[in-house]
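Asker: Pasted the sequence and its predicted model underneath.
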Amino acid sequence: MHEIPTTTPDIAAALKSHDENRQGEAYAPFALDPNQYKKHFYIESYGCQMNFSDSEIVASILNQHGFGATRNVEEADLILLNTCSIREKAEQTVRKRLTEFRKLKESKPGTLVGMLGCMAERLKSKLLEEEKLVDMVVGPDAYRTLPALVEEAETGQKAVNVMLSRDETYADISPVRLDSNGVSAFVSIMRGCNNMCSFCVVPFTRGRERSRDDISILAECQNLWDRGFKEVTLLGQNVDSYYFVHDDGRIVNFAQLLEKVALISPDLRVRFSTSHPKDITDEVLHTMAKYENICKYIHLPVQSGSTRVLQLMNRTYTREWYMAKVDRIREILPDCGISSDVIAGFCTETEEDHQDTLSIMDYSKYDMSYMFFYSERPGTLAARRYTDDIPEEVKKRRLVEIVELQNRLSRESNLQDIGKTFKVLIEGNSKRSDADWMGRNSQNKVVVFPKENYPLQKGDYVWVKVYDSTQATLLGNIVEA
């Protein structure tokens, strides 16, 4: 999964072209009727979309055990941080918040603070015993035990469960949609990852890959549609490797799952994230082409444009193979939007390697990218095998060059859309003016357009002709279909 990094203000500003998933942004949920609960919990999520989805599972479990959600941390009996270990900055942010919550605990004795998610295993002892910042630590596969852990923590004991599971998918739990716009929702289809990229901590914090049964996925998507949602995003660390085997031997792969979800209704948009280039098959691409409501957008992380560095990263493909995959996507889906993840300054990266990254970005013509400089994560294969030998000033300079290139590519991509007409799903008011609507087209680009006097509402589809663009947004006017 990908997350928005925190770098310099200029670099951070350049990444605003994709605000759909709000990675790295904390949020608090709400309950439909918070007064029905005697106790309340407050939760903040950091990192990838999967963490936000997991928080909705946690909310459901807690609701069933007498806890209602609150937006006000000061009235919470239970404060939870759903954490991310992908970047060092994310861990620093979580530590800062935990320190703030410790002060709140002093003013309100009995309040419990818990850490969920990917930081749980790696930092449990330090945060529980040394720094005494939390009362409980719960790993991504142990959320069912959260109510029992709360009871244990209420006795003054330190409550911990960070056991990873080979089969937990939370398939039977109906998530509580937190802070939802009522239009779009995340649906988790699998957990864990088997890829073992050398820079990534996910296989160690979320365990091995396991797919959720397609019947429960379809039931959740159908329920969302019945409740008025118009878009679902199928989530997984590597959705393309989805593979579920029924007891009778029937196999459902990702392309087949995509089709099943698309057939719920032609008016239900289907997105997915994240993809590993090695698993995007022609079957998936042809399924996307077959159904208008499967959005024409693929997040295709490249990480580096250098074959040598890709081998060190254990990405299992070469520069040439990746470029051929981009060609294949363009061939089958000519109007497909493509975005990427890019890492600057991985171990031993040379200037030539860096130039290879810039050139593959230019070749792929990404609409947007998530861009980082490499930060070593303890426990990863890279931390054990390689020396983090690129000076930070070099990493930052290379990242600036990557961001500047992506800025140009994003502008060029949007300029090419001027004069085109797109089907847009209205998500709500524009951030800048209540007189304008904001929505997205199939390619996942933000489109802003005046409401005028049309009888439209959030969740409606509308055709918009683009007359101008910024680096991050298409500007248009409503037209007849």
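Answerer: Here it is on my side, so go on. On a predicted model such as this, the values are computed, not experimentally measured, just so you know.
Asker: Please make it C-alpha for all contacts and neighbour counts, starting now.
Answerer: Noted.
Asker: Going by neighbour count, which residues of whichever strand or helix holds residue 403 are buried?
Answerer: Assigned by DSSP states H and E, residue 403 belongs to helix 392-415. Taking 16 or more other CA atoms under 10 Å as the basis for neighbour counts, the residues of helix 392-415 that come out buried are 395-396, 398-400, 402-403, 406-407, 409-415.
Asker: What's the first helix or strand after that helix?
Answerer: Stepping forward along the backbone from helix 392-415, the first helix or strand reached (DSSP H and E) is strand 421-429.
Asker: Show residues contacting that following strand.
Answerer: Among residues not part of strand 421-429, those counted as contacts by CA atoms under 8 Å, 6 or more residues apart in numbering are 181, 183-184, 435-442, 447, 457-466.
Asker: Can I have the buried ones of these as a ChimeraX selection?
Answerer: To isolate the buried members of the contacts of strand 421-429 in ChimeraX, using 16+ other CA under 10 Å:
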select :183,184,437,438,439,440,441,442,447,458,459,460,461,462,463,464,465,466
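Asker: Strands of the stretch 301-450 of the chain, residue ranges please.
Answerer: 337-344, 368-373, 421-429, 436-440, 446-450 (DSSP state E, counting those that start in this stretch).
Asker: Over to the stretch 1-150 of the chain?
Answerer: Under the criterion DSSP E, counting those that start in this stretch, strands of the stretch 1-150 of the chain are mapped to 39-45, 67-69, 78-83, 112-117, 136-138.
Asker: Packing partners of the longest one?
Answerer: Translated: strand 39-45. Contact here means 3 or more CA pairs under 8 Å, 6 or more residues apart in numbering; DSSP states H and E; on that basis strand 39-45 packs against helix 49-64, strand 67-69, strand 78-83.
Asker: buried ones in the first one?
Answerer: When you say that, I think you mean helix 49-64. Neighbour-count burial for helix 49-64, counted by 16+ other CA under 10 Å, picks out 49-63.
Asker: Out of the strands of the stretch 1-150 of the chain, the one nearest residue 336 is which?
Answerer: Of all these, the one in closest proximity to residue 336, counting by CA to CA, is strand 39-45 (30.2 Å).
Asker: neighbours of residue 467, just the number please.
Answerer: 16 (other CA atoms under 10 Å).
Asker: Presented hereafter is structure B, for comparison with structure A:
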Amino acid sequence: MTDTLAREAAPETNPAPKRLFIKTYGCQMNVYDSERMADVLRPLGYAQTETVDEADFVILNTCHIREKAAEKVYSELGKMRELKDSKGGAMTIAVAGCVAQAEGEEIMRRQPAVDLVVGPQAYHQLPELLTRTARARGERIGADFAAVDKFDALSADGAAARGVDGPTAFLTVQEGCDKFCTFCVVPYTRGAEWSRPVADILAEARGLAEKGVREVTLLGQNVNAYDGLDGAGAASTLARLSYALAEIPGIQRIRYTTSHPNDMSDELIQAHRDVPALMPYLHLPVQSGSDRILRLMNRKHGRTKYLELIDRIREARPDMAMSGDFIVGFPGETDRDFEDTLDLVRKVNYASAFSFMYSPRPGTPAATMAAQVPAEVARERLQVLQALLLEQQIAFNASQKGRTLDVLFQKKGRHGRQAIGRSPYLQSVHVDDADHLIGRLVPVEIVSGQQNSLTGRLATMADVPQRAAV
């Protein structure tokens, strides 16, 4: 009894961690940013939770690309306000990401329950802003474009502070955009193009490899425009960075996204030929197959240049699978323009692609263009395009039957000892009796291809062709 009372009276030496809930919208860059926000808050005692009701601190990491993105955030904030009220105000709410950058002051005005607004280049300031808020003083908004400040602040700990979940990880190498496509808000929410120094990227990659990461995906709004400084103070390139990353023990696969056709250099194309770690899967958005629409979009390339680029890439790497982005119903798009897009899709033959109906973004030039396409017309065109893209995707997946591909197993499947991994072409691959191989790159014989995945069985080394070790 005495011991029990003593334990109850003693101060708590290991208090329960505070709970952090992050809801991530949009692109892979936001996924990376959410991971790093969790990292910078971990030293403050915040452990992540998947349940918002448990959270002491809620972050909505927002995206401004999709239609009505801001209104969706405000709707979510209304729910968060009710949850905060139910806790007697004992919950901190932050809005991060591109909506925060674009509408910081408006967010604070419209939703007083929000405690912090943090733009994409300022999330390293979260501990300081959180402390100031807790003391009920100081600035509650951190929204600027100083990407160098963010990465300088994060590079001190490098990958040591990063939480790693599985054998794959995102690694931001470049931020911002100088292209100013007329439909896009990224230059206004992420700022000008800026590239991290080579040494910082390699240090982070080495740290990830030491934690068991075998595949890194390099991120940037225009990732193939990368020109970070090397050790001699000279501008590097994505190709040279890829060669250096491939030398890091443990790093077996390298991917990157998103690319712009105008920044796809001969050097980078040749790197795909010469660096086995560079995966034969390339996301290269074109947006439209019509030269007239591409000019209106300010894409600064035409369909001929794009198709010639695809030919050069496939000449260097014959097994390259292509992915892309398409917008239908852009202002002024005619039936002929849309047919040009379908023709380009047939010529390229995509393994996968993303396609969207155009929707205006306030502040972008396209939002005020004449000849806005009626929604019902754009919707019908989108259905036709998506049917063609799906047909190509199914055919590509089916063509893998009988091949032996290296698969990086990432997690357990739903059935028994099943494991799920990724092929070199980013396809999801399901294999039975393979859960003991999670985290490893293993040869798999593909037995069937479905709409969204492949099914395989473990192969013997004798089954693996020379080129399959990618």
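Answerer: Looks like it arrived, so ask away. In this text, all values refer to a predicted model and were calculated from it rather than measured experimentally.
Asker: okay, the helices and strands packed on strand 39-45 of structure 1 in CSV with distance to residue 117 of structure 1 next?
Answerer: Rendered in CSV, the data for these read as follows (distance: least, CA to CA, whole Å):
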stretch, distance to residue 117 of structure 1
helix 49-64, 7
strand 67-69, 19
strand 78-83, 5
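Asker: if we compare the ones you listed, which one ends up closest to residue 288 of structure 1?
Answerer: helix 49-64 (21.7 Å).
Asker: Against structure 2, what's the mean shift for that closest one, could you check?
Answerer: Comparison of helix 49-64 of structure 1 with structure 2 after fitting gives an average deviation of 1.4 Å (mean CA distance after the TM-score superposition for structure 1).
Asker: on contacts alone, who are the packing partners of that helix?
Answerer: Right, helix 49-64 of structure 1 is packed against strand 39-45, strand 67-69, strand 78-83, helix 146-154, strand 184-188 by 3+ CA pairs under 8 Å, 6+ apart.
Asker: Can I get these in JSON lines including distance to residue 104 of structure 1?
Answerer: Conversion of these to JSON lines gives the following (distance: least, CA to CA, whole Å):
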{"stretch": "strand 39-45", "distance to residue 104 of structure 1": "13"}
{"stretch": "strand 67-69", "distance to residue 104 of structure 1": "18"}
{"stretch": "strand 78-83", "distance to residue 104 of structure 1": "10"}
{"stretch": "helix 146-154", "distance to residue 104 of structure 1": "17"}
{"stretch": "strand 184-188", "distance to residue 104 of structure 1": "32"}
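Asker: And residue 293 of structure 2, what's its match in structure 1?
Answerer: Mapped onto structure 1 by TM-score structural alignment, residue 293 of structure 2 lines up with residue 309.
Asker: Not counting its neighbours along the chain, what's nearest its match?
Answerer: Take residue 309 of structure 1 and drop its neighbours on the chain: the residue closest to it by CA to CA, 6 or more residues apart in numbering is residue 349, 6.8 Å away.
Asker: Would you mind finding the match for the one you found in structure 2?
Answerer: In structure 2, the residue equivalent to residue 349 of structure 1 is residue 333, according to TM-score structural alignment.
Asker: again, but for residue 79 of structure 1
Answerer: With TM-score structural alignment defining the correspondence, residue 79 of structure 1 maps onto residue 58 in structure 2.
Asker: measure its match to residue 107 of structure 2 for me?
Answerer: Using CA to CA, to the nearest Å, one gets 15 Å for the distance from residue 58 of structure 2 to residue 107 of structure 2.
Asker: more crowded one of these two?
Answerer: Neighbour comparison, residue 58 of structure 2 and residue 107: the larger count goes to residue 58, with 24 against 21 (by other CA under 10 Å).
Asker: Check the gap between that one and residue 288 of structure 2 for me.
Answerer: Counting by CA to CA, the gap from residue 58 of structure 2 to residue 288 of structure 2 is 38 Å.
Asker: Please apply the same query to residue 32 of structure 2.
Answerer: When CA to CA is applied, the distance between residue 32 of structure 2 and residue 288 of structure 2 equals 28 Å.
Asker: How about residue 175 of structure 2?
Answerer: With the distance defined as CA to CA, residue 175 of structure 2 ends up 24 Å from residue 288 of structure 2.
Asker: Excluding covalently adjacent residues, which one is nearest to residue 371 of structure 1?
Answerer: residue 342 (4.9 Å).
Asker: For the one you found, grab the count of nearby residues.
Answerer: Applying other CA under 10 Å, we find 22 other residues in the vicinity of residue 342 of structure 1.
Asker: same question, residue 345 of structure 2
Answerer: Taking other CA under 10 Å as the neighbour definition, residue 345 of structure 2 ends up with a count of 21.
Asker: What's it aligned with over in structure 1?
Answerer: Residue correspondence, TM-score structural alignment: residue 345 of structure 2 in this structure matches residue 361 in structure 1.
Asker: As JSON lines, the strands of the stretch 301-450 of structure 1 with distance to residue 354 of structure 1 would be great.
Answerer: Conversion of these to JSON lines gives the following (distance: least, CA to CA, whole Å):
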{"stretch": "strand 337-344", "distance to residue 354 of structure 1": "7"}
{"stretch": "strand 368-373", "distance to residue 354 of structure 1": "12"}
{"stretch": "strand 421-429", "distance to residue 354 of structure 1": "36"}
{"stretch": "strand 436-440", "distance to residue 354 of structure 1": "33"}
{"stretch": "strand 446-450", "distance to residue 354 of structure 1": "30"}
